[in-house]
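S.K.: Provide a 3D model corresponding to the input given below.
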Amino acid sequence: MSLFRSTLDVGSAEFAANREAMLDALAALEAEHAKALAGGGDKAVARHRRRGKLLPRERIELLVDPGSPFLELSPLAAWGSDFAVGASVVTGVGVVEGVECVLIANDPTVRGGASNPWTLKKTLRALQIARENRLPVIQLVESGGADLPTQKEIFIPGGQLFRDLTRLSAAGIPTIALVFGNSTAGGAYVPGLSDHVVMVDGGAKVFLGGPPLVRMATGEIADEEELGGAAMHGRVSGLADHVAIDERDALRIGRRIVARLNWRKRGPAPGPSVPPRADEEELLGIVGTDLSRPFDPREVLARVVDDSDLDEVKPRYGPSLVTAWARIHGHPVGVLANAQGVLFSQEAQKAAQFIALANQSDTPLVFLHNTTGYMVGREYEQGGIIKHGAMMINAVSNSRVPHLSVLLGASYGAGHYGMCGRAYDPRFLFAWPSAKSAVMGPAQLAGVLSIVARAAAEARGTAFDEEGDAAMRAAVEAQIEAESLPQFLSGRVYDDGVIDPRDTRTVLGLCLSAISSREIEGVGAGRGDAGFGVFRM
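M.R.: So this is what the prediction gives:
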C-alpha cells in the first residue's frame, strides 16, 4: 500500500479561515438551491397541489428505489438569467429497480413547465449523459411546451431533443415517458418518440393542436379529452401503452417497466469500498479564497480515495501535476491533479504518457483542476511549451476511457482544456464553490488590456489616460470576477453542478457507478482506429 500521510495543519489560522470562507460560500449556494426547490413560488405550488398533483421532486422520490441516492444535475441552470433558477426542469441520475437511469422531470409550477432556452440546454445535457453512459431515460412529463416569447432560441435547436430520443432508442437505450399533464404541440412528440408510454387518466393531455387551434384550422369543435386524453390514447390512437389511474399508479407502472427491461451493466464490477483514512470534513479547509496560493491536491485525494491509498507516477518529474492510481468506492481510477497551478512542459508530457497508460489499462480518469494555464515567457516558448501543451490536449481529446472532472480552484486558459474542461466532453463535470474559470485571471486580463491600450496611445503619440485606465481595469476585473464564479458558470450549464467538497467522494462514486453501465475501453480497443493523433515531439 502507498498510504498518503497528511501534513495538513487543521489547527492553523489558515485552515480555519479557509473553512470559514468555504462555509460562507456553501451557505450562499444553499440559498440559490432553495430557489430551485421553491419552483414557481408558494401560490403556484398550492394551486398545483389543489389539483391533486405531486411536485416533480416528489414524483422522483416515489420513482427511485427507497433509500437510494439521487444525483441531481445542473440545479442552478438559468441562474443570473431572466428565468427561474433550475430552468423549470429537474434532471439527474437515480436508481429505479436497481437500474441507474437518467430522470428528466418538468416542473409545472414554473410557468406551466414551459421550456425556455436553459430548459432545453439542461435537458439536452441530461440526454447526452444518458447516451454516453448507456443509461435508460425516464421523462416525467407535464409541460405547456415552448416559452413562446423566446421561441427564436428554442425552435431551431430544440429539434435535437427529438433526434436524441430516436438515437437513444436506436442504440438500444430505453426511453420511457410518464405523462402526468400537458404534453402538447411539439411536446407531444416526447411520448410519441419514446419506447414506453404511460399516461395518467384524467390528467395527461397529448395532442398536436388543442381545441382553439383545431377550431381555427378546421372548424371542428372538440374537447381536450377527445383530442388527447389518456383514455382516448389508450383505446383509440394506441399512443398510450399503459393508462394509470393516478400519478402514484403511473410511477408504479414506470418502475415495473424498468424491472422488465432485463438491463445489465457492461462495465467492470467495483471491488470492495474502503473509506479514506483522512477525515472528509477537513476538505472544507484546504482551498482558500486566494487561488494564487497553492495547495497540495494530495491532501484532497487523501480524503476522497479508498483507504487514502495512492500510487503516484513520476512524483519527481513535472511536480506541479500529480498523476496517481487509486480507487474510489472500489472503482479503479487514474488521477491528474494540479499541484502548483502552472503547467510546464514536463507536466504536459507527463500527463500525455499517463493518459496513454490509462487507456492501455481501460482505467477511467479523474481530473482535479487548479491551474492558471500553461507557462509563458521566452524560456518556455523556446523550450516547446506550445507543442508539449498540444501533446497533452491531443491525449485528452482522443482518450477513450471515461473522464470525470472536478474544478477545485482556478481553471484558466488552455489549462482548462488540457485538464478536460467542458468542451472535451467529460462524462461528468462538477465544481467546488471555490472554483473559478475564465480565459485568464481577472487581474491578468485587465492588465493585458491596459498594456495594449498604453501601447496604442504611444503609437498614436497621444497622452495616456491614467485615470480612465484605472477605471477600466477595475470594471474589467469586476466583470471577469463575476463571470468566473461557479454560480455563473453553472447557470449556463457549463458544469453539472456545484457541490459541497465533503460530497466529492460520494458524487464521484455515483458517477463511476453510472459510467460502468457501458463498456470501459481505451484507445484502439477493438475499434481499428488510429488511436491518438500525431504527437508533435
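S.K.: Please count neighbours and contacts with C-alpha atoms only from this point.
M.R.: Fine.
S.K.: Just confirm Gly384 contacts Phe344, I think it does.
M.R.: No: using Cα atoms under 8 Å, Gly384 is not in contact with Phe344, being 9.6 Å away.
S.K.: who has more neighbours, those two?
M.R.: The residue with more neighbours, out of Gly384 and Phe344, is Phe344; 24 against 15, by other Cα atoms under 10 Å.
S.K.: isn't that one right up against Thr372?
M.R.: No: with contact defined as Cα under 8 Å, Phe344 does not count as touching Thr372 (11.0 Å).
S.K.: What distance do you get for the residue of the chain most remote from its centre to Ala77?
M.R.: Relative to the centre of the chain, the most outlying C-alpha is that of Gly461, 50.3 Å out, by Cα atoms, centre = their mean. To Ala77, Gly461 is 48 Å away according to Cα to Cα, to the nearest Å.
S.K.: structure for this one too, so we can compare:
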Amino acid sequence: MDDGLDGIGAVDAGERLASALDTSGAEYAARRAAQLERIAALEREQAKAVAGGGPKYTDRHRARGRLLPRERIELLVDPDSPFLELSPLAAWGTEYPVGASAVTGIGVVSGVECVICANDPTVRGGASNPWTLRKLLRADEIALANRLPLISLVESGGADLAGQKEVFIPGGRLFRDLTRLSAAGIPTVALVFGTATAGGAYVPGLSDHVVMVDERARVFLGGPPLVAMATGERADEEALGGAGMHARTSGLADHLAADEYDALRIGRRIVASLNHRKAGPGPSRPAREPRYDPEELLGLIPEDLKVPFDPREVIARIADGSAFAEFKPLYGPSLVTGWAHLHGYPVGILANAQGVLFSDEARKAAQFIQLANRSATPLLFLQNTTGYMVGTRYEQEGIIKHGAMMINAVANSTVPHITLVMGASYGAGNYGMCGRAYDPRFLFSWPGARSAVMGPAQLAGVLSIVGRQAAAARGRPYDEEADAAMRAAVEAQVEAESDAFFLSGRLYDDGVIDPRDTRTVLGMALSAVHGAPVEGAQGFGVFRM
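M.R.: This is a model prediction of the structure:
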C-alpha cells in the first residue's frame, strides 16, 4: 500500500503519524459543537468588516459608479487565486468600526505575491483612525520582511481629525516605510481611485508607480477649503489636484486610467513588468495532502483550556502526508519538536503538548531552534502553553535560566517564524513560543484561543493573596465579601481581554482563522516568507547553562 512517503527525503522518512482521535464519541461531538459556535461568532464579526460603513454608504458609493475595496482587490488579483486577508477584526471592541476602514492582505497579481492595502471609502470617507494606522503599518512590516511588492488602492480623506492626536505623529511611519521599501528594491504601486488628501497624498507621492483614474482621482496636500483658508485662493478641484493635471502637468501620475477597471488593468500590467523574483527557495518537493481530514480539527480542542490535548493530532492534519520526524520524543515530552513539510516547504515544528514548559522542554527547544537555523529551515510554533513551571523544586532546578535559554534562542533565530495560537498562551510561555513581541513573520489564532499574563482564576487568586497579606501586615481584618467581588470582576475582565477577538482587534495577531483553514493559511504564509532569503543565525546570545 502506498504510505505517501515513497521517493521523498530524510525529513519525511519519519513515521506517518497515527491518530488516536475518537471522532464518534460524545466528547468529540461536544467539542465540535462548541468550536462551530465560536466559528459562527467569528463569521458574524468578519461580516461587519465586509459591510464597511453599512448599506447607506455602500449604496451611495455604488451609485457614484465606484467599486468597493474587496471588489477592487478581486479584480486585481489573478483569477481564481486566493487572497489571504489580514487583521479583518482590527478595531474590534473599540469605538471604531470593525476592520478599521481598510482591507489588507496577500494576493497573487500577475503571478507575483503582493501585499495589498485598500482604503474603505464607505467608512468615514476612508479616513485613517488609530487602528487603521496600526493595520497599515503591520502590512508594511510584512511587505518589508518578506520582500513582497506593496500595492496601495487609494481613496482616503487622510487622518480622521477626531483622532488626529493618535494618528498624526506615528503616521509618519507610513511614509517612511514606503521610502524604505523602495530603497530595499521592493516595488511600491499606488492606484488612486478617488480623493487622496493631506497625508493621503504622500502615498502616491512616495510610491514607485502611480496610476490615477481620470475625473475621479483628486490628490492634493490641501483641498479647496484649506487653500482658501490658508491663502485666500479660490481653487478648482481639477486644477488643484485632478488626475488629468497630475498626468499632464505635475508629473505625479505615471498613468492616466479611463476608469477603475482600466486602473486595475494597468496595475496588473505594472506588476507583470516588474521582473520581481523571490529571493528564497521554492518548495523542496511536491505537496501531499494530509492523511486525516482537517474537518476533524473542530473536535480536537477542549473548551476548557486547562485540559491538555496532543498537538500531534494537529500536525497529522496539516503536514504533508501526515509525516512527522519527531526530535527527542522521549525527552521533555510536554513540548513536541520535529521536522515536516507543509505544501512542499520544509518546516521545523515546536508544539506544546501538555501546556506547561519545564527545564527539559526549554533546553530541547533551544537545541532544536539552533538546528533549524543551521539548516536554514523555517519554524512553526503551535502554541498551547500555560507558561513555565513554578515552585521551589523547579526554581532550584534552574527554570529561570533554562526558560531564558529558550527565549534567547527564539529571539536570536533568523529563520522565518510562523506562530499559531491554538489554545492557551499564558505568561512567559507566550514569549518562548514566539508570541507577537518576538516578531514572527505571521501569527494567527484559532477562535477559542486565549492569551494573558496568566489565567483569569490564577490572576484573581494572586491579587486576593496579596490583599490578604497586606491586611494581615496592617493587623486589619480581611473583607471576604469585597474579596469575592474583586475576584469576580478581575476574572471577568481578564476573560474578556484574553479573548481571541479582543486580541485580534488590537492587532496582536494577523487574524483569527477557522481551524479547518489552517493548512491553507499556513501554506500561504510559508510561500510569502520565501519571498525573502531564508538564512539561519550565525550566533546566539550567551546561554546561561
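S.K.: Would you pull the TM-score for this pair?
M.R.: Once superposed, chain against chain, the TM-score is 0.99 (TM-score structural alignment, normalised by the length of structure 1); 531 aligned residues with a Cα RMSD of 0.5 Å.
S.K.: Over in structure 2, tell me which residue corresponds to Ile245 of structure 1.
M.R.: Ile245 of structure 1 maps onto Ala258 in structure 2, with residues paired by TM-score structural alignment.
S.K.: swap in Val523 of structure 1?
M.R.: In structure 2, Val523 of structure 1 lands on Ala537 (TM-score structural alignment).
S.K.: So that match versus Leu382 of structure 2, what's the distance?
M.R.: 21 Å.
S.K.: just Tyr478 of structure 2 next, same as before
M.R.: 43 Å.
S.K.: Likewise for Ala230 of structure 2?
M.R.: 56 Å.
S.K.: what about these two, which has more around it?
M.R.: Higher neighbour count among Ala230 of structure 2 and Leu382: Leu382, with 26 against 10, using other Cα under 10 Å.
S.K.: Pretty sure the more buried one sits against Ala353.
M.R.: No: at 9.5 Å, Leu382 of structure 2 and Ala353 do not qualify as touching, with contact defined as Cα under 8 Å.
S.K.: what do these two both touch?
M.R.: Shared contacts of Leu382 of structure 2 and Ala353 (Cα atoms under 8 Å, 6 or more residues apart in numbering): Pro311.
S.K.: picking up where we left off before, list the contacts of the closest residue to the match of Ile245 of structure 1 other than its chain neighbours.
M.R.: Nearest residue to Ala258 of structure 2 in three dimensions, chain neighbours excluded: Asp214, at 5.6 Å (Cα to Cα, 6 or more residues apart in numbering). For Asp214 of structure 2, the contacting residues are Gly242, Ala243, Gly244, Leu256, Ala257, Ala258, Asp259, by Cα under 8 Å, 6+ apart.
S.K.: Map Asp214 of structure 2 across to structure 1 for me.
M.R.: Match for Asp214 of structure 2 (TM-score structural alignment): Asp201.
S.K.: Then Thr518 of structure 2?
M.R.: In structure 1, Thr518 of structure 2 lands on Thr504 (TM-score structural alignment).
S.K.: Grab the nearest non-local neighbour of its match.
M.R.: Val304 (6.8 Å).
S.K.: Structure 2: which residue goes with that neighbour?
M.R.: By TM-score structural alignment, Val304 of structure 1 lines up with Ile318.
S.K.: what's the answer for Arg264 of structure 1, then?
M.R.: With TM-score structural alignment as the criterion, Arg264 of structure 1 matches Arg277.
S.K.: what's the answer for Ser292 of structure 1, then?
M.R.: In structure 2, Ser292 of structure 1 lands on Lys306 (TM-score structural alignment).
S.K.: just to revisit the earlier point, mind checking how far the residue nearest to Thr504 of structure 1 is from Ser513 of structure 1?
M.R.: 15 Å.
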